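K.L.:
pasting a predicted model and its sequence here:
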Amino acid sequence: MEWESSSKAMLLGAVTCGLYLHYALWGELLLIQDADNHWIDQAHLASQLRWFYGFSFTSLLLIVGTYLVRQLKGDLVLFEYIASLYFGLSLCYFSYQVGTLSLPVGAVMVGAPVVGFIFFNRAAVMLALFLSMLVQLALSFGAAWQWWPYAPMFHNTQGAMSSASPFVVFHMYFYTLPHMVFLITASYLVLRRWRDREEKVRLLSITDPLTGLFNRRSILVHLDQEQERSRKKGPALSLLMVDLDNFKSINDDRGHEAGDFALIAAADALQKSLRQNDRVGRYGGEEFLIILPGTDLEGAQTIAERCRQQLESTDVILAKGDRIKLTGSFGLVCNEGDVRMGVDEMLRRADRAMYRAKDGGRNQVVVDHMHGAA
């Protein structure tokens, strides 16, 4: 995430505050309802409520302190170290209360480091994880050696942890719920952001930034794929190469900004004239490449003429109110007579036909010589 270290620290402080407030309020409810003493040690729970509230209050102090220090000293990575250590070590206290081997503790031990490595400074998370694990090990083995009780919040720990008591099962899941909600939500948001970013990068890698069409590399990849499909399965493939007429004079007389507007308008006009499965890309400079899959020569000529007319009817209106009329020279090649015709050969013939169109007066469609002229 691109958040500042202080913002991340305040977020973690807010999460910790919410967790302990959740535990404290639930403890109050248990005491009011006089819950089944066979499972909950109410005296111990009552004595621990001040700790739950204390951790909530400390979390608020962490948020306020981080904000104030940021105003004085600016953003510091130290904030992430403090917040990570506080989150990890404070939850060791909770794990001691409900049992270091319980479901909520397991969920936090697995999920928190994963989310932490995504959101926070890795060194800060590693330090917090290392110290928290040491404390967890000490609490677990200390209870195993009977230096202190295991899960003191529960009466009859052995029975509570070994039987499927609905009361205990409910509380284990209830204590786990806020952790899971936070971890799953955070993971979802991060993964969605990554996917959005990957999609943007993918689009940037295949798109011409000016016109929004496929760039040269990606349109040639599409041409390779369609040529291979045509060679294997047989439907004809047609290719159009388009060059904007008098584009150099537009740049020279009106400036490069006017030339950019002309390219954008031409790209839009060509796209409007094509079918859903057709592909158009900027081949270079003022040249465009149009792929017409499954299209024989007659159909390709119809589409090419539609593109020419659409381009001819397009006016580029400049800032001062000046208008630029667009036209284009089209070179067309179709492989219906030889589906084994390679990509390089199709490009060469389309380019040759396009130059014949320019030499013949521009603003026309010319078919590769092996098929005659349009």
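P.N.:
Right, received. Where do you want to start?
K.L.:
please make it C-alpha for all contacts and neighbour counts, starting now.
P.N.:
Will do.
K.L.:
okay, helices next: where are they in this protein?
P.N.:
Secondary structure of the chain (DSSP state H): helices located at 5-33, 42-73, 78-98, 103-119, 122-144, 157-162, 166-206, 216-233, 247-254, 256-272, 297-312, 343-359.
K.L.:
mind giving me the packing neighbours of the longest one?
P.N.:
Under the contact definition 3 or more CA pairs under 8 Å, 6 or more residues apart in numbering; DSSP states H and E, helix 166-206 sits against helix 5-33, helix 103-119.
K.L.:
put this next to the previous one:
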Amino acid sequence: MKYSGIGGQAVIEGIMMQNGNDYAIAVRKPDGDIEVKKDTYVSITRKHKFLGLPFIRGIFSFIDSMVVGMRALTWSCSFFEDDEEAQPSRFEAWLDKVFGEKLEGILMSVVMVFSFVMAIGIFMVLPLLIARFCKSFIHSETVMAILEGVIRIVIFIAYIKLVSRMEDIKRTFMYHGSEHKCINCIEHGLELTVDNVRASSKEHKRCGTSFIMIVMIISILFFMVIRVDTIWLRIVSRIVLIPVIAGVSYEFLRFAGRHDSKLVNILSRPGMWMQGLTTTEPDDSMIEVAIAAVETVFDWRNYLDETFPGWKENSAGIQGGGTGGACDEKKHKGAAGHDHAAAAMAGNGETE
């Protein structure tokens, strides 16, 4: 695997791919055509050099990924509105009158803040409160920290399992798989074709799902060491330390995305196991959408020329051998592993 610097995330019936400041959203419209939009976003860490320092850049890169992700999601949703002719409610009309063109940005900010607060409550505070029920018969602070972390992981798995029952989410997870497969295809020196992408792995070390898993594991290590007496101080510590934990997790994910050693692959394995919940094998039409997004923001041919000299000859040899351009999936399962904090590091030219 050779690092490419591109990343992205799945949206409604489509894919967002990001390369540096450029990102592209490709969506399969209801009529079957693929619509592609290209735009730019300069990350906070590039505008302010201090915020791009190690262990600081993680939380701001995550904010960048949320901003770009919400933009992409909003645009993809615009193709699937239930009733475009429906009259807006009085409240909607009032909001539009008061805020005008700023309304979309304000709503986006409100949704992001609400989502962040809910995530803190569900995945950081709730596990602590549940674990306290066991305090009467578990007297070891270390065991309590481990229990809290396990509860946090169980809640996350249950949440993913619950939302994955929705049909739209199932298809989004399929698009998520196509995003990973496209990046794995390129980063293993293969021509970006539907056949090669289909045979590539749907796991990747730079995935946002892996980031979340790393955050939960590192939080266990932090809270085994940092101990306070009262429940309120414990809650405050969980909230205050989020940027620190996110910063450390980001640095590990960034390092893992650039290295392919056995140790890195072993340490990345829990996150890649978790990707089994958020990625599903896509169909060829989804792969075509992912390829369209990649080609809009990334010159993969030039990348292969520089990183994998002779790739054209290898591709010709594969096709001549009657494999239809497909790669050996077993080889890629072990070496590869990729929403999306994902596009966070891509926005900084670092990861997916």
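P.N.:
All right, it came through fine. What you see is a predicted model; the values in this text were computed from it and never measured.
K.L.:
let me see the TM-score of these two.
P.N.:
The TM-score (TM-score structural alignment, normalised by the length of structure 2) is 0.26; 144 aligned residues with a CA RMSD of 6.1 Å.
K.L.:
re earlier: make TSV from the helices and strands packed on helix 166-206 of structure 1 and add distance to W51 of structure 1 to it.
P.N.:
Output for these, formatted as TSV (distance: least, CA to CA, whole Å):
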stretch	distance to W51 of structure 1
helix 5-33	9
helix 103-119	18
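K.L.:
I303 of structure 1: how many residues sit nearby?
P.N.:
Residues lying near I303 of structure 1 (other CA atoms under 10 Å) number 18.
K.L.:
measure it to I219 of structure 1 for me?
P.N.:
18 Å (CA to CA, to the nearest Å).
K.L.:
what's the answer for V333 of structure 1, then?
P.N.:
Taking CA to CA, one finds V333 of structure 1 at 16 Å from I219 of structure 1.
K.L.:
between these two, which one's more packed in?
P.N.:
The neighbour comparison of V333 of structure 1 against I219 (other CA under 10 Å) goes to V333, with 30 against 23.
K.L.:
ok, the more buried one - contacts?
P.N.:
238-240, 297, 346, 349-350, 353, 367-368 (CA atoms under 8 Å, 6 or more residues apart in numbering).
K.L.:
of these - the most surrounded one?
P.N.:
Going by other CA under 10 Å, L240 tops those with 31 neighbours.
K.L.:
so who does that residue touch?
P.N.:
L240 of structure 1 neighbours (CA under 8 Å, 6+ apart): 289-292, 304, 330-333, 350.
K.L.:
redo that, cut-off 10 Å
P.N.:
Contacts for L240 of structure 1 (CA atoms under 10 Å, 6 or more residues apart in numbering) come out as 280, 288-292, 300-301, 303-304, 329-334, 346-347, 349-351, 353-354, 365-367.
K.L.:
list the buried ones in stretch 346-366 of structure 1?
P.N.:
346-347, 349-358, 362-366 (16 or more other CA atoms under 10 Å).
K.L.:
after the helix or strand containing D195 of structure 2 comes which helix or strand?
P.N.:
D195 of structure 2 is located in helix 194-199, with elements delineated by DSSP states H and E. Moving toward the C-terminus from helix 194-199 of structure 2, the next helix or strand (DSSP H and E) is helix 208-225.
K.L.:
flag every buried residue along that following helix.
P.N.:
208-220, 223-224.
K.L.:
looking at the residues you listed, which is nearest A246 of structure 2?
P.N.:
V215 (6.2 Å; CA to CA).
K.L.:
can you put the helices and strands packed on helix 166-206 of structure 1 in JSON lines and add mean neighbour count?
P.N.:
Converted to JSON lines, those look like this (neighbours: other CA atoms under 10 Å):
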{"stretch": "helix 5-33", "mean neighbour count": "19"}
{"stretch": "helix 103-119", "mean neighbour count": "17"}
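K.L.:
among those helices, which is nearest F167 of structure 1?
P.N.:
helix 5-33 (11.6 Å).
K.L.:
quick check: angle from that closest one to helix 42-73?
P.N.:
In terms of direction (axes from the mean of the first three to the mean of the last three CA atoms, to 10 degrees), helix 5-33 of structure 1 departs from helix 42-73 by 160 degrees.
K.L.:
right, and A344 of structure 2 touches M17 too?
P.N.:
No: if you go by CA atoms under 10 Å, A344 of structure 2 and M17 don't touch, sitting 11.0 Å apart.
K.L.:
those two - which one has more neighbours?
P.N.:
Shown here are A344 of structure 2 and M17; by other CA under 10 Å, A344 has more neighbours (36 against 33).
K.L.:
measure the spatially closest residue to M180 of structure 1 that is not a sequence neighbour to V125 of structure 1 for me?
P.N.:
Excluding its sequence neighbours, the residue lying closest to M180 of structure 1 (CA to CA, 6 or more residues apart in numbering) is A107, at 7.2 Å. With distances taken as CA to CA, A107 of structure 1 is found 17 Å from V125 of structure 1.
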